[in-house]
Every structure is written in structure tokens, then in C-alpha cells.
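Student: heads up, no residue letters with this:
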């Protein structure tokens, strides 16, 4: 349901952007509210910076794990922790260099950048294929009950504990991040798409976002349940590289390949997110300060999240203090942005003849209204729980 909500709202954004050819920030500023447009841009920029503080430590940690497996080099447990922290910082800087180079040459077709982008896609695809192989292997061994599994995809019960309800409500409210809502419109405009590409955009959202997400989460859940869960232990929130490596090795991949695939796959996903953070900051700054795309000022704006590299040192201490306010601020703004798109979808002076009418308008408005209500409910509930009022 969470992905369906995000899908519906991105459908609406794509329809508006491609029908008018107008950039989303400018559309919201001119046809709805300049203040809302600015807050939306600031929230997208701010969240991209803050979440980078968690992504760089993740990327550095996965790169460290891959180096340890490939070259048997590690500073883990070597006396003082300072040396390892500096080492991780150096790895984070390497990740930053790769991301910055990609963003600075984005869309130019440079062979080096294409190679880097394709490498990241291959790494991300590799982990998906690996989890898929684990599922196939477990299925052949009789470790997967497909009838029970398929029944589990049918909603037939709701969580009855506070943790379960909070997790479900948080997922409903954050299926699509505030930075994704901001940068997506610019992404499809940069591709040169127009009014005639509306159906292509919908296929792009479903095939490029929804289906891959469903496949990845399903494969990881099935693989972990079949290979790691004994039916009695408490389920943990994270899958450790050692656990994933053992799971892959048990399917015949070998210990070396098994231990290497997981950190490289997660590294690829983390780098993809960091590149999106940079592009979001560039797009937001370009709109707020009227910067020309691909100008020097625009490229420097893409580097606004650079301080997040220090997350290697800071995230463990700052994380608990910034996660709540950042999530609350962005979470509260997300339904406001959704309401803005709902209003714009019914503005004839904005959409002209492309404004939905009749049955199509009823379907659009009903779906978008339901999405707004669900997201607002989830944000309010999650905020009350975080404040300790529930």
C-alpha cells in the first residue's frame, strides 16, 4: 500500500509536469503558494544533507567490508579506534569523489561517468540476483512453503502491538521521500519528455520504482526467513554482512563470492542514494537562486551535501538527535506537498485542456484524496508516538 500511495502521487506529478512542461517548483510558486514552494525546496535540500550523514558511514562500512574480503586488510580491533575512523573517513571521501564526478558530468555522456553509473547498477543488480538465487535454492530444498508465502501477501490481519503499528504507519507516510518528490519532475524534464510521454512516465514509475522495490524486499524477506530464521528467535532490524555472506555461501556461491556480494550490493545502493541527494540539492538551489543548469554555480550547489562525509565521525552521536526532527519536519511537509499537487491537478489555468475531467477526474481526485488522508494519519500517529503521547 505504501508504494501504491507513492506511485499515485508520482503519477499526478508526472502528468502535471509533462502536460505543462513547467518545472514543479515554479508551478507550485506561480499557481499555488510561493511560501509552500520555498518550504518544499528547503525541506528537500535539508533532508538530502542530513540523510547523507547516515549514508556515508554505511557506504564506507560496506567498502571496508569488501576490501577486507578481497584483500584481507582490516583495521577492525587494531588497538585504538581512531585509526579505523580515519580509514573509514578516507573511504567515505573516495565514495564522495565518485558521486561528485558523476553529478558534475551528469547527462554529458562521458565514458568514465557511464562506466561508473553502469557499475553501480550492476552492483545493485548483483545483490538482487544473489538473493533470488538463495530463494530458488531454498525452494528446491523444500525450505519455502509457497502456499503460506503467497497467503502472507494477502492482508488478513493488523499488528496488535505498538511497535508493529508504528512501523506500519511510518512506512505508509514515507514510501516516497520529500527529496524524491522534488527531484523526480526535473529528472523526466531532463530526459526531454513531453505531453506525449505521459504513458511512458507511468510505465517508468511502475517498472523503475515500484516493481524493483517489491522484488528486492520480497526476495530479501524470503531468503532471510528461509535461511536464517529458526522460527523462535527474535527478529532483528538489520541483516549483518556476515549473515548474508553465510547465506550466499550455503547456496554454492563459495565463501569469497558470498561474503563479497552483499557489501558491494549495499554499497551500490548507498552510492545511488548519495548521487540523488546531490542532484536534489542542485535542483533545489537552482530554483531558489535562479541558477543555470550545468553552470559552475549549479555544480557547486550539487556539492552542498559534502559536509555529510563527516557522518563517519558524527552519525553515531548525532543520529538520535536529528532523526526525529528531520523525519517530523519532512513527514509533516510531505502531505502538504501532496495536497498542493491535488489542488494543482484541478486548476484549469495551470493544466488547461489537460486537466482531468469526468470519470477520470473523479478517479484521480478520489485516489489522491485517499493517499493524502492515509499519509496525514500516519504522520500524526508517528509524531504522537515519537513524542510519547501514545
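Tutor: Yep, that arrived. If you're wondering where the values come from, they're calculated on a predicted model, not measured in any experiment.
Student: hey, let's count contacts and neighbours off CA atoms from now on
Tutor: Will do.
Student: all strands for the stretch 251-390 of the chain, in order.
Tutor: Taking DSSP state E, counting those that start in this stretch, the stretch 251-390 of the chain contains no strands at all.
Student: Could you name the helices and strands sitting against the helix or strand hosting residue 59?
Tutor: Following DSSP states H and E, one finds residue 59 within helix 34-71. Contact here means 3 or more Cα pairs under 8 Å, 6 or more residues apart in numbering; DSSP states H and E; on that basis helix 34-71 packs against helix 24-31, helix 82-104, helix 178-190, helix 255-289, helix 311-344.
Student: That helix relative to helix 178-190, how many degrees between them?
Tutor: 90 degrees (axes from the mean of the first three to the mean of the last three Cα atoms, to 10 degrees).
Student: now helix 34-71, how far from the centre of its chain.
Tutor: 10 Å (Cα atoms, centre = their mean, to the nearest Å).
Student: Then stretch 203-218?
Tutor: 12 Å.
Student: List the contacts of it.
Tutor: Outside stretch 203-218, the residues that touch it by Cα atoms under 8 Å, 6 or more residues apart in numbering are 3-4, 7, 10-11, 128.
Student: Tell me the one of these nearest residue 349?
Tutor: residue 11 (19.9 Å; Cα to Cα).
Student: give the contact list for that closest one.
Tutor: 201-202, 205 are the contacts of residue 11 under Cα under 8 Å, 6+ apart.
Student: Helices of the stretch 101-250 of the chain, start to end?
Tutor: 111-140, 146-152, 162-173, 178-190, 198-205, 211-227, 241-248 (DSSP state H, counting those that start in this stretch).
Student: Reformat the ones you listed as TSV; add distance to residue 57 and mean neighbour count.
Tutor: Listed next are the helices of the stretch 101-250 of the chain as TSV, based on distance: least, Cα to Cα, whole Å; neighbours: other Cα atoms under 10 Å:
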stretch	distance to residue 57	mean neighbour count
helix 111-140	18	18
helix 146-152	34	10
helix 162-173	23	17
helix 178-190	20	19
helix 198-205	29	16
helix 211-227	22	17
helix 241-248	15	20
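Student: what about versus this one:
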């Protein structure tokens, strides 16, 4: 909607009309949550998922859904405070608590963006040179792919800054991209299930939280550890240390510090207010939790 006041009136009418009408209005106006979804569904989450699978098999399937669940709750709280006060938590912390803490948060966010953005270029380059065009390799090819990716990112950001229409186009692009990722993974799961390649009897128990793996090796290692004899304690400590590191990395990549800093500014940029608090929470739950799981 072009006018923020019209949007607020639309939300008020929808909320007074019942649950289904309200959900339809929320779905129509959703947007910022999909940006967070696009941020979290990146190379960090992919690498962490692969490492978790290699390290502990199905035993750690519960970790990332739990991490994103906690992250959504945290982002909902941040959004609620932002829309209630009309200012970002950065400003609130700087004025009400301590400027050092606020600027430390900002600097950590910048560092996190650098750490998490650069691998996306490596991931994109690998996707092009190894999957789409295997013969398109070499230093010049990699520079070309990275340049195209950078140009596309600049164009998308430029479009998002072009008023309400640009923001709507930006939201649509993100929804399509995230939707394609979800459909692609879902299609793989369906195909492997139909061909009998997935043992759901072993997979489903992996979604039950098990914090014991912070302190003891996963069950898949029991057979191998019994064969190490007097060196079993060494290998147990080695495996537990690796498990703990990857678990922490996976939880951290689910919802990054840059998301906690960036989300409030996106909401304020769109001039959302107290009337949008329910929409913001719906946006986060649907755009973050469902695609991630």
C-alpha cells in the first residue's frame, strides 16, 4: 500500500474482522521477515548443517530448528520493543544504558557481516563453476562470477531503496528466492523418500533435543570407540570438542548478531508503528521458522 496511514487502517479493520481475515492481511503485507530469512538461509547455515550431518549423523537434526525457534522469539521481542518505542534498540541502549555497549554491538555487527558475506561469493562461484558451467573455471572466471554477484547485490539494494514500490519488489524477489530454496529441498526429500533412500525410523528421533552431546560422543561413535582400547578417552574428548564447536557454530549461524541489529532499522525504515506489532511477529514466524525447518 502506498500510504502508511492506509496500511494502518487496513490492519485495524483486518484485526477487527476475525482470525482468517487478519492472517490474510498479514500475508499480504509481510516483508521484513523474509529479508531475515534470506540472511539466515546462507552459506553459514548450509556449511553447519553439512558438518552436523558428517559429525553426528541424524543425532543433531534438532539443533538448528531449536536455534531458529529461540532466534525468532528474540527477534519478536526486539521488534515489539522497536515498534512500541519508535526507536531502534541501538539508540535505546546508547541513551539509556551505555554508549560503549551500543557501539560494541554495532562494530560486532559490521564484523559479522564481513565474515558471513564473503563466503557467499565462494559459494556462488562454486555453484557456477562446478555445477552450472563445469568448464568455466580459472581465476578470470571466478573474478567474473564474483563481479556479477556483486552487481546483482547492488541492483537489488538499489531497487529496495526506491520507495514503497521498490520495497514491494524487493520483498517479492526475496519471497520467490526463499520459496525456490524451500521447494527444491522439499522436492529432494520427497524423491528420496519415494525411492526408499531415507530411513525415517532413524531420521525422526534426531529431532528430539539431546544436550548430552555437549559432553559425550554421539551414538554413531560407540562401535569405533570400543576398538580404541586405552586411547578411548583421548578420542572421546576429541570428538566431544568437535561436536561442541560445530553445535555452537550452527546455533550462531541460525540467527546472527547482524540480524538483531538490522531488523529494527528495516521496520523503522518502512515507518511501521504500534499497529504493526502483530504483523511483525507473524512475518518472523512464517518467513523464518517455516522455511528454515
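Tutor: Happy to help now that I have it. Remember, predicted model here, so these are calculated numbers, not experimental data.
Student: most packed of the helices and strands packed on helix 34-71 of structure 1?
Tutor: helix 255-289 (a mean of 23; mean count of other Cα atoms under 10 Å).
Student: Run through the residues that contact residue 283 of structure 1.
Tutor: So, once contact is read as Cα under 8 Å, 6+ apart, residue 283 of structure 1 ends up touching 183, 186, 302.
Student: Turn the helices of the stretch 101-250 of structure 1 into CSV, including distance to residue 100 of structure 1.
Tutor: Shown next, in CSV, are the helices of the stretch 101-250 of structure 1 (distance: least, Cα to Cα, whole Å):
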stretch, distance to residue 100 of structure 1
helix 111-140, 10
helix 146-152, 42
helix 162-173, 30
helix 178-190, 17
helix 198-205, 26
helix 211-227, 26
helix 241-248, 27
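Student: And these: which comes nearest residue 98 of structure 1?
Tutor: Closest among the helices of the stretch 101-250 of structure 1, using Cα to Cα: helix 111-140, at 7.7 Å.
Student: average offset between that closest one and structure 2?
Tutor: With mean Cα distance after the TM-score superposition for structure 1, helix 111-140 of structure 1 departs from structure 2 by a mean of 4.1 Å once superposed.
Student: how much does that helix deviate in direction from helix 255-289?
Tutor: Going by the same axes, to 10 degrees, helix 111-140 of structure 1 makes 130 degrees with helix 255-289.
Student: same for helix 111-140 of structure 1, what does it pack against?
Tutor: helix 82-104, helix 211-227, helix 241-248, helix 255-289.
Student: could you check the angle helix 34-71 makes with the third one?
Tutor: Translated: helix 241-248 of structure 1. 70 degrees.
Student: Determine the set of other helices and strands touching helix 241-248 of structure 1.
Tutor: By 3+ Cα pairs under 8 Å, 6+ apart, helix 241-248 of structure 1 packs against helix 111-140, helix 255-289.
Student: Which stretch of structure 2 lines up against that helix?
Tutor: Under TM-score structural alignment, helix 241-248 of structure 1 has no counterpart anywhere in structure 2.
Student: Report the inter-axis angle for that helix versus helix 211-227.
Tutor: Going by the same axes, to 10 degrees, helix 241-248 of structure 1 makes 80 degrees with helix 211-227.
Student: Likewise for the last one?
Tutor: Computed by the same axes, to 10 degrees, the angle separating helix 255-289 of structure 1 from helix 211-227 equals 150 degrees.
Student: can I get the helices and strands packed on helix 111-140 of structure 1 in CSV with distance to residue 334 of structure 1?
Tutor: Below are those laid out as CSV (distance: least, Cα to Cα, whole Å):
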stretch, distance to residue 334 of structure 1
helix 82-104, 26
helix 211-227, 20
helix 241-248, 33
helix 255-289, 16
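Student: and of these, who's closest to residue 121 of structure 1?
Tutor: Closest among those, using Cα to Cα: helix 255-289, at 7.0 Å.
Student: now the angle from the closest one to helix 82-104?
Tutor: 60 degrees.
Student: Which residue numbers in structure 1 does the one helix or strand residue 33 of structure 2 maps to align to?
Tutor: For residue 33 of structure 2, the host element (DSSP H and E) is helix 32-40. Counting by TM-score structural alignment, helix 32-40 of structure 2 pairs with no residue of structure 1.
Student: Name the next helix or strand following that helix along the chain.
Tutor: Immediately after helix 32-40 of structure 2, counting by DSSP H and E, sits helix 43-56.
Student: by contact count, what packs against that following helix?
Tutor: helix 99-126, helix 232-254.
Student: Residue 88 of structure 1 corresponds to which position in structure 2?
Tutor: By TM-score structural alignment, residue 88 of structure 1 lines up with residue 142.
Student: contacting residues for the nearest residue to its match once chain neighbours are set aside?
Tutor: Distance criterion Cα to Cα, 6 or more residues apart in numbering; nearest residue to residue 142 of structure 2, sequence neighbours excluded, is residue 125 at 6.1 Å. Residue 125 of structure 2 is in contact with 142, 145-146, counting by Cα under 8 Å, 6+ apart.
Student: Which residue in structure 1 aligns with residue 125 of structure 2?
Tutor: Using TM-score structural alignment, residue 125 of structure 2 sits opposite residue 60 in structure 1.
Student: any idea how far residue 264 of structure 1 is from its match?
Tutor: According to Cα to Cα, to the nearest Å, residue 60 of structure 1 stands 11 Å off from residue 264 of structure 1.
Student: Repeat that for residue 150 of structure 1.
Tutor: Counting by Cα to Cα, the gap from residue 150 of structure 1 to residue 264 of structure 1 is 30 Å.
Student: Kindly report the same for residue 106 of structure 1.
Tutor: 23 Å.
Student: Residue 208 of structure 1 too?
Tutor: With Cα to Cα as the criterion, residue 208 of structure 1 and residue 264 of structure 1 are 21 Å apart.
Student: wait, what's in contact with the aligned residue in structure 2 for residue 45 of structure 1?
Tutor: Under the alignment defined by TM-score structural alignment, residue 45 of structure 1 is paired with residue 110 of structure 2. By Cα under 8 Å, 6+ apart, the contact set of residue 110 of structure 2 is residue 258.
Student: Having no further points to raise, I will conclude here.
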